[in-house]
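> Okay, here's the prediction I keep looking at, along with the sequence it came from:
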Amino acid sequence: MSYIKWFEDHAAKHKKVVQKLLAEGLDKEAIISYFDFENMVKNEPDFCPLYKEENEDGGIGKKCHDMEHLNCYLCACPNFRFKDEGVEEREGKTVYSFCAIDSKEGRQGVYGDKIHQDCSHCTVPHHVSYVRKHFDTEWKKIMKACRL
């Protein structure tokens, strides 16, 4: 799946959940709280494929990042940059994605002749404080700088 396909598909899923919550009269804090991992696994099982996977305790719902209070509101990070055609060439390899803030927890993964950002150890967008700071009911608005 291309970055743009994932981006557009996820934006549509996110919008559907947020519109439902707004129709129920939820405010910013209640919406953010609704996106807590444990609640999303239970109430929105189709939001993320990991929600249906077995976790280390044998239960359903595998976290994308090893952190106690994982919030799924952003899912992706506003600091992630991508271009399906490639961003640049580096030493004979094509860079397809990178971190705009060069997070110390992230790294560039080399996969043959392709370079992609590996955010698996970075938890920046999954902290409630970060979500509050960047909150908007329009996920694409928060993520607008991601597409190059």
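Looks like it came in fine.

> going forward, measure contacts between C-alpha atoms and count neighbours the same way
Will do.

> What residues of stretch 5-15 count as buried?
Across stretch 5-15, burial judged by 16 or more other CA atoms under 10 Å covers 10-11, 14.

> could the residues you listed go into JSON lines alongside secondary structure and distance to T94?
Putting those into JSON lines (DSSP: H, G, I helix; E, B strand; the rest coil; distance: CA to CA, whole Å) gives the following:
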{"residue": "H10", "secondary structure": "helix", "distance to T94": "25"}
{"residue": "A11", "secondary structure": "helix", "distance to T94": "26"}
{"residue": "H14", "secondary structure": "helix", "distance to T94": "30"}
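
> second one coming, line it up with the first:
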Amino acid sequence: MAVRVQEADFDLGTEVARLTSGNTSIGALVTFTGLVRDLGGADAISALELEHYPAMTAAALERIEAEACARWALQESLIIHRYGRLEPGAQIMMVATAAPHRGDAFAAAEFLMDFLKSRAPFWKKEHGADGARWVDARESDEAALNRWT
């Protein structure tokens, strides 16, 4: 079980290999990698900037990972979330969950993603042609999180 908050990019294949290395009781591995997207048009962005308070962010992500491990039979899990200035197409985060069976791996990954999207303590600023603007939480993200309570 691991949580990493980092500025540097990561290699998905390397992370998956490290997570599963030597553990032959894993029957399911689910990964999700989030990318910085540019919707173009009036919403076009040149960069996404993420800010955070390191101790607060790490503690929050470790708590939610522990909750996922308590709810589902996970053998391994990994959360990587980047911060700093990221251009469209850049990897912003990944979640990996490994379990004996796919149901636990899928459910835990969805749970972690819903938390990261709506509750992880990151402040996001989009940079575009009209300057910079802070990104507000979306109602749809909050609704997705509510299904777990």
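Ah, there it is. Just so it is clear, the structure is predicted and the values come from calculations on it, not from any experiment.

> TM-score of the superposed pair?
Put the two chains on top of each other and the TM-score (TM-score structural alignment, normalised by the length of structure 1) is 0.25; 75 aligned residues with a CA RMSD of 5.6 Å.

> just to revisit the earlier point, show me which of the buried residues of stretch 5-15 of structure 1 is closest to S97 of structure 1.
Relative to S97 of structure 1, the closest of those is H10; by CA to CA it sits at 17.6 Å.

> Give the helix, strand or coil label for I32 of structure 1.
Of the three states, I32 of structure 1 takes helix under DSSP: H, G, I helix; E, B strand; the rest coil.

> Can you report how many residues neighbour it?
Using other CA atoms under 10 Å, I32 of structure 1 has 20 other residues around it.

> And for K28 of structure 1?
The criterion is other CA under 10 Å. On that basis, K28 of structure 1 has 15 neighbouring residues.

> Now do the same contact list for I115 of structure 1.
With CA atoms under 8 Å, 6 or more residues apart in numbering as the criterion, the residues that contact I115 of structure 1 are 93-97, 108-109.

> Report the spatially nearest residue to it, omitting neighbours in sequence.
Distances taken as CA to CA, 6 or more residues apart in numbering place V95 nearest to I115 of structure 1, at 4.6 Å, with adjacent residues excluded.

> Could you say which helix or strand holds the nearest residue to L29 of structure 2 once chain neighbours are set aside?
Take L29 of structure 2 and drop its neighbours on the chain: the residue closest to it by CA to CA, 6+ apart is A98, 4.5 Å away. Assigning secondary structure by DSSP states H and E places A98 of structure 2 in strand 91-99.

> got it, and A144 of structure 2?
Assessed by DSSP H and E, A144 of structure 2 sits inside helix 139-146.

> just the helices in structure 2 please.
With DSSP state H, the ranges of helices along structure 2 come out as 12-20, 54-71, 102-118, 139-146.

> Dump these to JSON lines, plus distance to Q6 of structure 2 and mean neighbour count.
Shown next, in JSON lines, are these (distance: least, CA to CA, whole Å; neighbours: other CA atoms under 10 Å):
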{"stretch": "helix 12-20", "distance to Q6 of structure 2": "14", "mean neighbour count": "14"}
{"stretch": "helix 54-71", "distance to Q6 of structure 2": "9", "mean neighbour count": "16"}
{"stretch": "helix 102-118", "distance to Q6 of structure 2": "15", "mean neighbour count": "21"}
{"stretch": "helix 139-146", "distance to Q6 of structure 2": "23", "mean neighbour count": "14"}
